[in-house]
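Colleague: okay, sequence plus prediction incoming.
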Amino acid sequence: MKNLIQMLKKYNSLSIIGMDKNVGKTTTLNYILNEARGKITLGLTSIGRDGEEIDLVTSTEKPRIYVKKGSLIATAKNCFLNSDITKEILDNTSINTPMGEVIIFKALSDGYVELAGPSSNNYLKEICEKLKQLGLDLVIVDGALSRKTLASPGITDATILCTGAGLSRDINKVVDKTLHTVNLLSLDNEKNKEVLSLLKSILKVGVIYKDNTIKNLNIPTALDSSKEILENLNENSKYIVIKGVVVDKLLEDIMKGTDIYSEITFLVEDGTKLFLSKEVLYRFIKSGGNIKVINPIKIIGISINPKSPYGYEFDKNNFLDILRKNINLPVFDVIGGG
């Protein structure tokens, strides 16, 4: 665990995302905030809301976010007023949320804060840039339920994924879901520079052929684009580029509609755009399909919470052991150690 802070020094920004609610995301955040004191200067913001005493969805008690003196925080005005610390306002960002304008302030004392940020990734990126310009070593973005887009390299340099018993009573199901998420977020990136240089010409969905000519498909979204994609595929097709979300139905339709998909590489922006079930992804890869990303994601570790808010828990050591055997990443428990 001592190596975690040393590892974080390599990055300018970090997102902490959860597989579900109550999997230890806030506890992981608090651990980093505590361990970083005197070692690195931190900025903190969020997508969605976090840090309140009672979970607004499950009505269960939550760990609060405790920051150290000197930390910089970007949060909505209502949360700024609710934060139990002495504060110095540094910037009014003019970025609005349902809880008010996002305000950047400095903590002049230790204490509890509430976080709420914009729901837009573009605005979140802007806030991260503002925090970095204030001379911080590391900006941490606290994620919200199902907002895995925070792991996108366009938002943060590195990601910690949190998982736990709250996902299921069956430890094997938890491990299986976690492994599948890691696999989606860790896909290989395309390294052919000539192909990458062509991507700026593609708006939403396009086909790149073997002679490097491009066909832009005239569609508003990638979700229902299978018909147009199939109509533009032939034996000279080399890449299908999708700038948007990829779901099960799209891959299923293409697998049903043609056999040549196995000779084509699907290129997506990054792993956060893939909303694919394990079954469909396995079938696609098993039958020769290939998916790569334009921008790779850097997952630097898995944080676990062996306790569920629903009254059951896993054996911590067993949970750690199973995950470590299945996932080639550091896996740690910030509460129990290890």
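Modeller: Nice, I can see it.
Colleague: please make it C-alpha for all contacts and neighbour counts, starting now.
Modeller: Fine.
Colleague: isn't Val174 up against Ala165?
Modeller: Yes. Shown here, Val174 and Ala165 form a contact pair, counting by Cα atoms under 8 Å, at 6.9 Å.
Colleague: settle it for me: which of the two has more neighbours?
Modeller: More neighbours surround Ala165 than the other of Val174 and Ala165, with 26 against 20 (other Cα atoms under 10 Å).
Colleague: that one against Lys307, yeah?
Modeller: Yes. Ala165 lies in contact with Lys307 (Cα under 8 Å); the separation is 5.6 Å.
Colleague: give me the common contacts of these two.
Modeller: When Cα atoms under 8 Å, 6 or more residues apart in numbering defines a contact, the residues bordering Ala165 and Lys307 alike are Glu313, Phe314.
Colleague: quick one: the strands in the stretch 1-150 of the chain?
Modeller: Ranges of strands in the stretch 1-150 of the chain, per DSSP state E, counting those that start in this stretch, are 13-18, 42-46, 48-50, 65-67, 72-76, 87-97, 100-107, 111-113, 115-117, 138-142.
Colleague: got the angle between the first one and strand 42-46?
Modeller: With axes from the mean of the first three to the mean of the last three Cα atoms, to 10 degrees as the basis, strand 13-18 and strand 42-46 are set at 40 degrees to each other.
Colleague: quick revisit: wait, which of the strands of the stretch 1-150 of the chain is closest to Gly206?
Modeller: Gly206 lies closest to strand 13-18 among these, at 30.4 Å (Cα to Cα).
Colleague: give me the contacts around the closest one.
Modeller: Against strand 13-18 from outside (Cα under 8 Å, 6+ apart): 8, 24-25, 29, 128, 138-148, 150-151, 156-163.
Colleague: then this one, side by side with the first:
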Amino acid sequence: MGLLYDLSTKYKTLSIVGMAKNAGKTTALNYLIEEADDEGIRLGITSTGRDGETQDLVTGTEKPKVFLYEDTIVSVPTQLYDLADAGLEIIKKSEYRTSIGDLLLCRVADSGYVQIAGPVATVHTKKMCQEMFDMGCQLILIDGAIDRKSIASPETSDAIILSTGAVLSRNLKKVIEDTAHIVELYSLPELEACTARQLITEHMDEDKIMVIKKDRADILDLTTGLGSSRFIDEAIDDDTDYVYIPGAFTNSVIADINPAKLKRVNFVLKDPTKIFINQMDFGQLRKKKFKVSVMKNIEVAAVTVNPIAPSGYSFDHQVLRDAMQKALPDIPVIDVRI
């Protein structure tokens, strides 16, 4: 039994997330699709945008096509339906629209290449996944075609498969460190069940910064921490236990906060995709006893590595895979080029 079979016993939906363009995300998708066919797992395939085209619409570089096997359920917009090399049987026209037509839910009648697309809104993706399950799918793969970071949101799927590789840097050590940093962020501890979690949950829809003091939440008239560091510092007093930041979390969010307060207060984020702090700066914050937790973290089910960069350089396949596995001992690491 292969990796996908093991994952299908744990998860129902998996998002494939690329750390950068050309990190091998589509290659990883094809690898998993082929393995599902070998294992007899009926797949549903959708996307957060468009994928499967032969050329990257942004960079102009050649892209691997998406090959789907018979009986797969896939979402395809009307304008891409006739471009499919595969034989597609339309099961139903969905209620979701895209810039390239209404989304159709199709069964692959004859194996072949397909350009896939799906809903952009997370809530619509979840509804479409349920429709696919109702049609008999055992596992759904969600391709993060447009925004390669937001698709990692824990609201989208049960877990993610993270695609990384040589495109990140010519320096192997940096590729390993940057990938391990993202996995570390995605694995941040969730805020335990407590009064603070209850208060944040009650007011989360207001999308405002909250300062939690004992059994109450002071809701600041701030929707973002960017440029608000001084105001957050003023709101933190000796009774403050937690600060909830609803949006992006960067160095500037905490730049003007007293170091003693930073050490004492626990910052809470909606999920790890909100953090935009590099590996070195985050490591320095950790050394200063900076504490951060999330309402929901992200489970990384596997990491795929691509040793070849589109600009022409590459790493040794085995060296890259072994180094990544050593850095991430608890997560399966797969070289999808072998």
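Modeller: Arrived safely. Since the structure is predicted, the reported quantities are computational estimates derived from the model, not experimental observations.
Colleague: please identify which of the strands of the stretch 1-150 of structure 1 is closest to Lys191 of structure 1.
Modeller: Among the strands of the stretch 1-150 of structure 1, if distance is taken as Cα to Cα, the winner is strand 13-18, at 23.8 Å.
Colleague: burial of Gly101 of structure 2, as a residue count?
Modeller: Applying other Cα under 10 Å, we find 14 residues neighbouring Gly101 of structure 2.
Colleague: from Pro77 of structure 2, how far out is it?
Modeller: Applying Cα to Cα, to the nearest Å, the value for Gly101 of structure 2 to Pro77 of structure 2 is 5 Å.
Colleague: which among the strands of the stretch 1-150 of structure 1 is found nearest to Ser197 of structure 1?
Modeller: With Cα to Cα as the yardstick, what comes closest out of the strands of the stretch 1-150 of structure 1 is strand 13-18 (26.4 Å).
Colleague: now the closest one: buried residues?
Modeller: Residues Ser13, Leu14, Ser15, Ile16, Ile17, Gly18 are the ones in strand 13-18 of structure 1 that count as buried (16 or more other Cα atoms under 10 Å).
Colleague: pull up the gap between Arg107 of structure 2 and Val58 of structure 2, please.
Modeller: Remark: distance between Arg107 of structure 2 and Val58 of structure 2 (Cα to Cα) = 29 Å.
Colleague: so between those two, which is more surrounded?
Modeller: Comparing Arg107 of structure 2 with Val58 by other Cα under 10 Å, the one with more neighbours is Arg107, at 22 against 7.
Colleague: OK, contacts around the residue nearest the centre of structure 2?
Modeller: Taking Cα atoms, centre = their mean, the centroid of structure 2 lies closest to Ala152, which sits 1.6 Å from it. By Cα under 8 Å, 6+ apart, Ala152 of structure 2 lies in contact with Ser15, Val17, Ile160, Thr273, Ile298.
Colleague: which one in structure 1 is aligned with the first one?
Modeller: Superposed on structure 1 with TM-score structural alignment, Ser15 of structure 2 falls opposite Ser15.
Colleague: ok, its match to Glu88 of structure 1 distance?
Modeller: Going from Ser15 of structure 1 to Glu88 of structure 1 by Cα to Cα gives 25 Å.
Colleague: Ile219 of structure 1 in helix, strand or coil?
Modeller: At Ile219 of structure 1 the chain is in coil, as set by DSSP: H, G, I helix; E, B strand; the rest coil.
Colleague: tell me where the stretch 51-200 of structure 1 has helices.
Modeller: With helices called from DSSP state H, counting those that start in this stretch, the stretch 51-200 of structure 1 shows them at 77-82, 121-132, 171-185, 193-198.
Colleague: between those helices, which gets nearest to Leu267 of structure 1?
Modeller: Distance to Leu267 of structure 1, taken as Cα to Cα, is lowest for helix 193-198 among these, at 10.0 Å.
Colleague: tell me the buried residues in the next helix-or-strand element following that closest one?
Modeller: Following helix 193-198 of structure 1 in sequence order, the next helix or strand is strand 205-209 (DSSP states H and E). For strand 205-209 of structure 1, a neighbour-count test (16+ other Cα under 10 Å) marks Val205, Gly206, Val207, Ile208, Tyr209 as buried.
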